[in-house]
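1. Would you be able to build a 3D model of this:
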Amino acid sequence: MTELLGPGDLARAAALLRDGRLVAFPTETVYGLGGDATNAEAVAGIFAAKGRPHFNPLICHYPSAEAAFADVLADERAHRLAAQFWPGALTLVLPRAAACRVDLLAGAGLDTLAVRVPANPLARALLREVGVPVAAPSANRSGQVSPTTAAHVLDGLGGRIAAVVDGGPCTVGVESTVLDLAGNGPEGAAVLLRPGGVPAEAIEALLGPIGRALPVAAAAATASLRSPGLLLSHYAPGLPVRLDAISLAPDEALLAFGRPLPGAALAWNLSERGDLQEAAARLFAGLRWLDAEGTRRGCRGIAVMPVPETGLGAAINDRLARAAAPRG
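-> Coordinates of the predicted model:
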């Protein structure tokens, strides 16, 4: 059963989040499906609950700009935007800081992180109570209409999450604007990845002209998304990736699932017990570790054992297929 909590139950909601459970809560834009962004299995649970088909990066929510900027490298533009629009319906995509607390899965394995400080006072009070960054995409099943009331959340996710905090209807009703400041536009220009609650014109009044990302259809049909918006990612391991391996070459590292193939000198097991949620939680850390350690040991590639195409397996296989795609 999904608990229905009220504004007076924030300590209960925070305790559930710290315990790795999923809690939906209101923001000014839409209700978010919250999970501890530092807990890989909680983040994997968000994808599982939503039935999200790809590991798109999630927006991490914070109670203040100071807290958000502890996990990313904020430039002068970011500080100006935060002063103008935070708390509010603006998400900034920035490079991860070296000491970033957020698990790689929340950022889809990329070197950037999407951060926001919501304007809803109840949301910020909950975030202060939790004390960790909270990853929170819209609290609906993937592909369904975003929820703006607690009843909408229960209609789609009732019985799939621990609790929803009822804070009444959302005031904005559309998702946040997503702006990439990670230097991926022409000459490092800011790029609008997703229009939303803060108009692009208001941003341009502060920063000057900003770029525009690919249209939705074009971005979705190509590679992994860089943020909850629409710019392409570029992360893939340096070592070539070979899928559906049933045997190993002597110079290959192994990304295992279940009982590992014999003979691997270097291996990372996504889940020895064959649990797809655990595998999702360990995917990006495993790819990065095998890439770095395999390169150091002279490996020439990463062999990946088959992963079932059910549940989160579809998202895992999607990301692995992108990692294995021919390099341009």
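2. going forward, measure contacts and count neighbours with C-alpha atoms only.
-> Fine.
3. Verify the stated contact: residue 78 with residue 182.
-> No. Look at residue 78 against residue 182 with Cα atoms under 8 Å: they stay out of range, at 10.1 Å.
4. And the lengthiest helix in the chain, what's buried?
-> Determined from DSSP state H, the single longest helix within the chain is helix 276-296. Neighbour-count burial for helix 276-296, counted by 16 or more other Cα atoms under 10 Å, picks out 276-288, 290-291, 294.
5. Same check on stretch 153-160?
-> Neighbour-count burial for stretch 153-160, counted by 16+ other Cα under 10 Å, picks out 153, 154, 156, 157, 158, 160.
6. residues contacting the third one?
-> If a contact means Cα atoms under 8 Å, 6 or more residues apart in numbering, then residue 156 has 140, 141 as its contacts.
7. Can you identify the element that follows the host helix or strand of it toward the C-terminus?
-> Assigned by DSSP states H and E, residue 156 belongs to helix 150-157. Remark: after helix 150-157, the chain's next helix or strand is strand 163-165, criterion DSSP H and E.
8. same for the following helix or strand past that following strand, what does it pack against?
-> Counting by DSSP H and E, the next helix or strand C-terminal to strand 163-165 is strand 177-180. Strand 177-180 sits against strand 90-95, strand 191-194, with contacts defined as 3 or more Cα pairs under 8 Å, 6 or more residues apart in numbering; DSSP states H and E.
9. contact partners of strand 177-180?
-> 89-94, 190-199, 228-229.
10. Is it possible to mark the buried ones in these?
-> By neighbour count, with 16+ other Cα under 10 Å, the contacts of strand 177-180 hold 89-94, 190-198, 228-229 as buried.
11. For the comparison step, fold the sequence that follows:
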Amino acid sequence: MTQTETSSLAPDAEGLARAAEILRGGGLVAFPTETVYGLGADACNDRAVAAIYEAKGRPSFNPLIAHFPSAEAAQAYVQWSDAADMVAAAFWPGPLTLVLPLRAGCGISRLVTAGLETLAVRVPAAPLARDLLERVGGPVAAPSANRSGQISPTRPEHVLAGLSGRIDAVVNAGRCDVGLESTILGLAGRPTLMRPGGIPREALEKALGRRVAERREAEAIAAPGQMASHYAPRAGMRLNAAEWQPGETRLGFGKVDCDLNLSRAGDLTEAAANLFEYLHRLDAEGAEVIAVSPVPHVGLGVAINDRLSRAAAPRD
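-> Coordinates of the predicted model:
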């Protein structure tokens, strides 16, 4: 692809105005949400969306999330429902993506939906992100701002390490608060957890007043983040390591002797916020094999283990 100079924009009115101008003009801008940095493009512009796939090296069958400044803005592009109302009222703005039937004639690029008849929509909690989306005045497709399959970025320097020269600009606003992508809830049929994330399944079930099904791995990809190998560092990985082996770099959880600890206090929220940054750090330090302590498979631990299992999956 053609190399371009990637601008670093300040997180102020002038920087956001310039970022919105670039997006409306068909360019690519990385911007922070409360979860990770997203790589934004006009979701109604086929060429702009195609540029996301090119910059990331992303498989074309993996759908993208469309970001909006409000639930009302999102409703113009999807067929809304009572269930969507319930969870949006509880968790939007926030780290929750809803997959709903696409509204006919809404103008969303088919590259965003990867040819599906559904659209993944989200209203981010970060005020800066919503400010930018308001300035753009239309949906912004924004997967994580990293090369496809690599570790998701929680800082602007992570974005630049993978995408400098491949995108037009990054809004430099420091570290993201959550550090783990959004939960994806499918609402095109029975409520289905399509990707665990910052909002646990139990909280969704409480808001809906009913059980949320889980997607089976054998099912076709129907939402972002469902590739088997994803979030992968260059190093090999060994999960659920109760003991360390010679030559391994040790990524711990809880009160263990290790090289880097996701949360010595055993706090899953802290571990989620640190996960991608620590994988980046160990990768940059030249780790050959990263051994990871067991992480409890409850609450946010489900999402953490999902990311770790994808990071450790066989690579093509």
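12. Could you get me the TM-score between them?
-> Overlay of the two chains. TM-score (TM-score structural alignment, normalised by the length of structure 2): 0.68; 220 aligned residues with a Cα RMSD of 1.2 Å.
13. Farthest pair within the buried residues of helix 276-296 of structure 1?
-> 277 and 294 (25.0 Å; Cα to Cα).
14. about what we covered before: in structure 2, which residues correspond to the longest helix of structure 1?
-> Across structure 2, nothing matches helix 276-296 of structure 1 (TM-score structural alignment).
15. And the next helix or strand past that helix?
-> Next element after helix 276-296 of structure 1 (DSSP H and E): strand 301-304.
16. which ones are touching the counterpart of residue 152 of structure 2 in structure 1?
-> Aligned counterpart of residue 152 of structure 2 in structure 1: residue 146 (TM-score structural alignment). By Cα under 8 Å, 6+ apart, the contact set of residue 146 of structure 1 is 30, 31, 138, 139, 140.
17. Return the residues in contact with the closest residue to residue 229 of structure 1 other than its chain neighbours.
-> Excluding its sequence neighbours, the residue lying closest to residue 229 of structure 1 (Cα to Cα, 6 or more residues apart in numbering) is residue 193, at 4.3 Å. Residues in contact with residue 193 of structure 1 (Cα under 8 Å, 6+ apart) are 177, 178, 179, 180, 212, 213, 214, 227, 228, 229, 230, 231.
18. Between all of those, which two are separated the most?
-> Spatial extent of the contacts of residue 193 of structure 1 (Cα to Cα) is set by the pair 177 and 214 at 15.0 Å.
19. out of these two, which sits in the more crowded spot?
-> residue 177 (24 against 15; other Cα atoms under 10 Å).
20. other SSEs contacting the longest helix of structure 1?
-> Using 3+ Cα pairs under 8 Å, 6+ apart, helix 276-296 of structure 1 is in contact with helix 40-50, strand 252-256, strand 267-269, strand 301-304, helix 312-324.
21. Output these as a markdown table; include the columns distance to residue 126 of structure 1.
-> Below are those laid out as a markdown table (distance: least, Cα to Cα, whole Å):
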| stretch | distance to residue 126 of structure 1 |
| --- | --- |
| helix 40-50 | 17 |
| strand 252-256 | 38 |
| strand 267-269 | 35 |
| strand 301-304 | 40 |
| helix 312-324 | 28 |
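22. so which of the ones you listed is the most packed in?
-> Of these, the one with the most neighbours on average (mean count of other Cα atoms under 10 Å) is strand 252-256, at a mean of 27.
23. Can you state the residues of structure 2 onto which that one aligns?
-> Going by TM-score structural alignment, strand 252-256 of structure 1 lines up with nothing in structure 2.
24. whereabouts in structure 1 does stretch 110-124 of structure 2 align?
-> Stretch 110-124 of structure 2 maps onto residues 104-118 of structure 1, going by TM-score structural alignment.
25. So for the matching stretch, first residue to last residue, what's the gap.
-> Stretch 104-118 of structure 1 has an end-to-end distance of 22 Å (criterion: Cα to Cα, to the nearest Å).
26. now that stretch: how far from the chain's centre is it?
-> How far stretch 104-118 of structure 1 lies from its chain's middle: 5 Å, per Cα atoms, centre = their mean, to the nearest Å.
27. before we move on, what about stretch 47-67 of structure 1?
-> Counting by Cα atoms, centre = their mean, stretch 47-67 of structure 1 comes out at 4 Å from the chain centroid.
28. again, but for stretch 192-210 of structure 1
-> For stretch 192-210 of structure 1, the distance to the chain centre is 22 Å (Cα atoms, centre = their mean).
29. likewise stretch 24-33 of structure 2?
-> The chain centroid and the centroid of stretch 24-33 of structure 2 are separated by 15 Å under Cα atoms, centre = their mean.
30. Go ahead and name everything in contact with that stretch.
-> Residues from elsewhere that reach stretch 24-33 of structure 2 (Cα under 8 Å, 6+ apart): 19, 22-23, 37-42, 45, 47-48, 51-52, 124-126, 128-129, 136, 145, 154, 159, 167-173, 176.
31. In contact with residue 135 of structure 2: list those residues for me.
-> Each residue near residue 135 of structure 2 by Cα under 8 Å, 6+ apart is listed here: 16, 17, 20.
32. Trace it over to structure 1, please.
-> Under the alignment (TM-score structural alignment), residue 135 of structure 2 pairs with residue 129 of structure 1.
33. distance from the helix or strand harbouring its match to structure 2 after superposition?
-> Applying DSSP H and E as the criterion places residue 129 of structure 1 in helix 121-130. When structure 2 is overlaid, helix 121-130 of structure 1 sits 0.3 Å from its aligned residues on average, using mean Cα distance after the TM-score superposition for structure 1.
34. how far is the following helix or strand past that helix from where the chain is centred?
-> Heading C-terminal from helix 121-130 of structure 1, the first helix or strand you meet, by DSSP H and E, is strand 134-135. Computed by Cα atoms, centre = their mean, the chain-centroid distance of strand 134-135 of structure 1 equals 9 Å.
35. List the contacts of strand 134-135 of structure 1.
-> When contacts are defined by Cα under 8 Å, 6+ apart, strand 134-135 of structure 1 is touched by residues 33-37, 43, 58-62, 106, 127.
36. same thing but 10 Å
-> 17-18, 22-23, 32-39, 42-43, 46, 57-63, 102-103, 106-107, 114-116, 126-127 (Cα atoms under 10 Å, 6 or more residues apart in numbering).
37. Please state the offset of the longest helix of structure 1 from the chain centre?
-> 16 Å.
38. what angle sits between it and helix 40-50?
-> Taking axes from the mean of the first three to the mean of the last three Cα atoms, to 10 degrees, one finds helix 276-296 of structure 1 and helix 40-50 inclined to each other by 130 degrees.
39. what's the angle from helix 276-296 of structure 1 to helix 312-324?
-> Going by the same axes, to 10 degrees, helix 276-296 of structure 1 makes 20 degrees with helix 312-324.
40. Is residue 40 of structure 2 part of a helix or strand, or is it coil?
-> strand (DSSP: H, G, I helix; E, B strand; the rest coil).
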